[in-house]
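Asker: I need the structure of the sequence given here:
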Amino acid sequence: MRALDTLDDLDRRIVVAMQHDGRASWRAIAEMVGSSTATVARRGQSLIASGVIKVAINPALGATGQIDSFFIRINCAPGTQLMVAEQLVAHEDVRFITVVTGQYDIIAELVVKGGATHYPQLLEELQSIQGVERWRSDLVMHIYKVSFDWGRQLFADTLALPDAGNGFERYAEPESCNPTHFDASDWKIIDALRDDGRETFQAIADRVGMNESSVRRRFERLRSSKCIDILTLVPAPALGMGAETLLTVKVTPSRMDAVALELAKHPAIRYLAATLDENSLFCEVILPSTDDLYGFITSTLSQLDGVEGWTASMELLFLKRGFIETPWWRSQVAQTEKKPAA
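Answerer: Got it, this is the predicted structure:
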């Protein structure tokens, strides 16, 4: 993997533009970042080839039927965190997983097909992973915000991104996308884009035995109806972001919705959801530094009426997001293991 400290300002602008739209043409990205199409295409292809960026397409939650999500907090036997994490990465129902600091070793999200009543069927399999010592589950009741282009906070005033507000989406109708919106051809197109979200429509058409215009039309229909997610995965340090933090915020029950709506406006909030346990909000915040994190906590979080307190975990290694394994975590571990002892 390319060293993250070798990315310059243009590289980072390209990354942020691709976070905004991972399938945008190189010409469109060049217009966003203020450079030539040839330069942007060369730089962008290099970022993808070196594993700094991965673009993937996934069906939206609910596309396969009823689901419920659980946040999982795991304590491991000493020295087994990465072995446990690697086992969880391979499980198709794990949506994200990260190794963290604090009172837990691993935090993950498990998406249960068929709803919460099917969760016990997964417990025996996953809790029996060697190294797991403690397993705590918490039901996700409501998602307030998912921001795929959290990096735009770095270039808010200088990057010509199309207006997308602050990335806040209320998910007022979480069942709006369901299996009836897909047919067999749609699933073939999604499968073709799962590993390489920038695959051309013509290449997909050749692979699935359709014409290019039909593939394009079907894709745009799924996209406009929010039945697919376009994910541009990138390690936060590639954008100079050194403080990825998961917060569990305890809130006065009557203020839950109001606090969530205020937090969702903050550009550093990538994910925000209400959980069942202890009237809490689960929040991921991505900021440049611990100083910025301190400022967010003291100037924003602690000032909100209804916030009673919080616990926090710094993210050390992100292995999976949006059901997609990150292309960099294995090389990061390998580099760490090669470093000589001080």
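Asker: contacts and neighbour counts: CA atoms only from here.
Answerer: Noted.
Asker: quick one: the strands in the chain?
Answerer: Applying DSSP state E to the chain gives strands spanning 54-59, 67-76, 94-100, 106-113, 132-146, 228-233, 243-251, 269-275, 280-287, 307-321, 324-325.
Asker: which other residues reach the fourth one?
Answerer: The set of residues that contact strand 106-113 without belonging to it, under CA atoms under 8 Å, 6 or more residues apart in numbering, is 65-75, 81, 85, 93-100, 118-119.
Asker: of the residues you listed, buried ones?
Answerer: Buried by 16 or more other CA atoms under 10 Å: 67-75, 81, 85, 93-100, 119, out of those.
Asker: Second input sequence below; structure requested for side-by-side comparison:
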Amino acid sequence: MLRRDGRATFSELQNSTGQSESAVKRRLEHLRSTGVLYFDVQHDSESLGHGVRAMLWLTVTPSALDAAGRALAEHSEVRFAAATTGQANLTASVGSSSTGGLYTYLSEKIGALDGVQTVETALTLRRVTHLTYEPSR
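Answerer: Next up, the predicted model:
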């Protein structure tokens, strides 16, 4: 039920599982406390002043990859970051209020990261899908 609609109410979960509402609440709290269930919130970035979105592919020297990744994850502009394989070994999705703000972010924050050799930047024109989670079978 939660996979279909993460906003399902306790009474909807009670009806779909046949358990009491208190049992549903206890089960959800157990799942949250053990890390099986967690919240990943999506929002309209434009309403929060981040109307310009971009994908970054960074090529970082291997000895600096961990430090660069950790620093990148601390940037308020970053929505998602991951170490990857291939020529670009660090990727990120970022948001900014304007193209000028993106330029400043790239030149001041990304440019200050040790070990960054190249950065490829592509503006996101339109999101065609939202974050989903399907467990592997």
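Asker: pretty sure residue 75 of structure 1 is touching residue 135, no?
Answerer: Yes - contact criterion CA atoms under 8 Å: residue 75 of structure 1 and residue 135 qualify, at 6.7 Å.
Asker: just how off-centre is stretch 103-116 of structure 2 within its chain?
Answerer: Centre-to-centre, stretch 103-116 of structure 2 and its host chain are 20 Å apart (CA atoms, centre = their mean, to the nearest Å).
Asker: That stretch: which residues count as buried?
Answerer: Using 16+ other CA under 10 Å as the test for burial, stretch 103-116 of structure 2 gives 105, 110, 113, 115-116.
Asker: Identify those among those that sit within helices.
Answerer: Using DSSP state H, the subset of the buried residues of stretch 103-116 of structure 2 located in helices is empty.
Asker: Using CSV, please lay out the residues you listed together with distance to residue 79 of structure 2.
Answerer: Converted to CSV, these look like this (distance: CA to CA, whole Å):
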residue, distance to residue 79 of structure 2
105, 14
110, 15
113, 18
115, 21
116, 19
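Asker: residue contacts, residue 37 of structure 2?
Answerer: 28, 31.
Asker: how about it, what's its match in structure 1?
Answerer: When structure 1 is aligned by TM-score structural alignment, residue 37 of structure 2 is paired with residue 228.
Asker: nearest spatial neighbour of its match, skipping sequence neighbours?
Answerer: Of all residues not flanking residue 228 of structure 1 in the chain, residue 59 sits nearest, at 4.3 Å (CA to CA, 6 or more residues apart in numbering).
Asker: cool, residue 96 of structure 2 as well?
Answerer: Once flanking residues are discounted, residue 96 of structure 2 sits nearest to residue 50: 4.5 Å by CA to CA, 6+ apart.
Asker: The one you found pairs with which position in structure 1?
Answerer: In structure 1, the residue matched to residue 50 of structure 2 (TM-score structural alignment) is residue 241.
Asker: count of neighbours near residue 68 of structure 2?
Answerer: The number of residues packed near residue 68 of structure 2 is 22, by other CA atoms under 10 Å.
Asker: my bad, residue 262 of structure 1
Answerer: Applying other CA under 10 Å, we find 12 residues neighbouring residue 262 of structure 1.
Asker: which position in structure 2 aligns with it?
Answerer: By TM-score structural alignment, residue 262 of structure 1 lines up with residue 71 in structure 2.
Asker: Please report how far residue 43 of structure 2 lies from residue 131 of structure 2.
Answerer: 11 Å (CA to CA, to the nearest Å).
Asker: Aligned counterpart of residue 24 of structure 2 in structure 1, please.
Answerer: So residue 24 of structure 2 corresponds to residue 215, using TM-score structural alignment.
Asker: repeat for residue 7 of structure 2
Answerer: Counting by TM-score structural alignment, residue 7 of structure 2 lines up with residue 198 in structure 1.
Asker: now swap in residue 93 of structure 2 and tell me
Answerer: Checking TM-score structural alignment: residue 93 of structure 2 goes with residue 284.
Asker: rewinding a little: Provide a list of residues in contact with the residue nearest to residue 228 of structure 1.
Answerer: Residue 59 of structure 1 neighbours (CA under 8 Å, 6+ apart): 190, 227-229.
Asker: again, 10 Å this time
Answerer: Counting by CA atoms under 10 Å, 6 or more residues apart in numbering, residue 59 of structure 1 makes contact with 177-178, 182, 187, 190-191, 194, 222-223, 226-230, 322.
Asker: Kindly provide the distance from the residue lying closest to the match of residue 93 of structure 2 once chain neighbours are set aside to residue 73 of structure 1.
Answerer: With sequence-adjacent residues excluded and distances taken as CA to CA, 6+ apart, residue 284 of structure 1 is closest to residue 246, at 4.6 Å. To residue 73 of structure 1, residue 246 of structure 1 is 12 Å away according to CA to CA.
Asker: tell me, what's touching the two both at once?
Answerer: Joint contacts of residue 246 of structure 1 and residue 73 (CA under 10 Å, 6+ apart) are 100, 107.
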